[in-house]
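> Here's my sequence, what's the structure:
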Amino acid sequence: MLSKYLTKKNVIAVMVIYISIVFIQALRFKFTDSTETLHIFGTLNDWAFESFGIEGLFLPPGIFNAYVIGTSELIASLVMLAGLFTAKKFLIPIGAAMSFGIISGAIFFHLFTPLGVDVLGDGGLLFTSACGIWVVSAVLMWLTKHEVLGLLVKKST
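Take a look at the predicted model:
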C-alpha cells in the first residue's frame, strides 16, 4: 500500500516542502531580530572582525546579514515551490542548488567559527536541521538533474 504513494514525484514533493517549511518558518526569527538571530549573526560578526578585521559583514547593511540570508532562503523556497506547482519543473533543481549553497555556508560557520554546533544551548538542533537540509538539497538536485540536463540539451540544439 505504501509503495503506491512512494513515487519519485511524491518524494520530490515532500523534499521541496520540507526545505521550504524549514526555511520559511525561520524567517520570523531572521526578520524580527530575535535573540537567537542577534546572537548568531553578532557572534559571526565578532569572529569576522577579530579574524580578518572585517567589521559589519554579518550585521546590517553587511552582505551576510540575517535579512539577506532570510531573503535568500525565501527565494530558494519560492523557486522550488514554483517548480513543484507549475510546469516549470526545472526550477526545482535550481532552488535545491540555491538551498544547498545557502545551507553549506551555515554548516561552515557552525563548524569553523566560535558559533559552534550547540547554539544557545539548543543541543545542536539548529546545526542538525542545517545538515538535514543539506542532505535533502543534495538528494533533490540528484533526483531532478534530468530537468536541468533537459534544458541544456534543448539550448544546445
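> Please make it C-alpha for all contacts and neighbour counts, starting now.
OK.
> Quick check: buried residues in stretch 23-37?
23, 24, 27, 29, 30, 37 (16 or more other CA atoms under 10 Å).
> One more sequence to fold, the one below, so I can look at both together:
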Amino acid sequence: MIEHKPLRLLRHLAWIPAIWIAWELLHYEQYKLLGNPGSVFLFTVLTDWLGFHGYEKAMRLGVGAMEIAASILVLIPRTQGFGGLFAMGVMSGAIFFHTVSPLGIDPYSDGGVLFKEACLTWAAGLLVAVLRRDQLVALFNRIAGRDAAVPA
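Have a look, this model is predicted:
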C-alpha cells in the first residue's frame, strides 16, 4: 500500500503537540509525586469539596499516574492517537474542576497559568487525535470486532 505524502506529513506534524503534552504533563509530576505544598493544597481543596476528606494524596497520585500514562502513550507512534485522547480526558477533568469547584481558574493568583496550560494541553491532545485519526478509526474498528490493523 502506497502512503500519500500529505498523510505522512500529518503524522510527522503530530509529534509537535505530542511532545508538548508529554513535556507539560511530566513537568508537573515533580510537584504531584513529591507532595509539593501547592499541589497538596490544590488536591485538598478538591477532595474536601468532593466530600473525600483525607484522600488528597490518593487523588493527587492517581491523577499523576494518569498523566504519566498519557505522556507515555502519546510518545509511542502506535498509540499516539489514543494518547492524545487520554490527555484530553485528563485535561477535561482539570478544566472542569478549575471552572466548577472552589479551586477556581486562578488558585495561585498568577493569571491562571495552570488553567491556561490545561486548555492548551487539551487542544494539543485534540490535534494529535485529529492528525492520527486513521489510527483511532482502526483501533475502534478492532474493538468493535472488525478486522483492521492499527497503523503505526
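> can I get the buried residues of stretch 23-37 of the first structure in JSON lines with distance to residue 124 of the first structure?
Formatted as JSON lines, the buried residues of stretch 23-37 of the first structure follow (distance: CA to CA, whole Å):
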{"residue": "23", "distance to residue 124 of the first structure": "17"}
{"residue": "24", "distance to residue 124 of the first structure": "20"}
{"residue": "27", "distance to residue 124 of the first structure": "19"}
{"residue": "29", "distance to residue 124 of the first structure": "17"}
{"residue": "30", "distance to residue 124 of the first structure": "18"}
{"residue": "37", "distance to residue 124 of the first structure": "15"}
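> okay but residue 59 of the first structure is in contact with residue 65, surely?
Yes - counting by CA atoms under 8 Å, residue 65 is a contact partner of residue 59 of the first structure at 4.8 Å.
> Helices of the first structure, start to end?
Counting by DSSP state H, the first structure has helices at residues 2-5, 8-30, 35-52, 66-85, 91-112, 125-143, 145-156.
> Quick one: closest of these to residue 118 of the first structure.
Smallest distance to residue 118 of the first structure across these (CA to CA): 7.4 Å, for helix 125-143.
> Compute the inter-axis angle for that closest one and helix 145-156.
Per axes from the mean of the first three to the mean of the last three CA atoms, to 10 degrees, the angle that helix 125-143 of the first structure makes with helix 145-156 is 50 degrees.
> Mean deviation, helix 125-143 of the first structure versus the second structure?
Once fitted to the second structure, helix 125-143 of the first structure is off its aligned match by 0.8 Å on average (mean CA distance after the TM-score superposition for the first structure).
> That helix vs helix 91-112, what angle?
140 degrees.
> Where in the second structure does helix 125-143 of the first structure fall?
Helix 125-143 of the first structure corresponds to residues 113-131 in the second structure, going by TM-score structural alignment.
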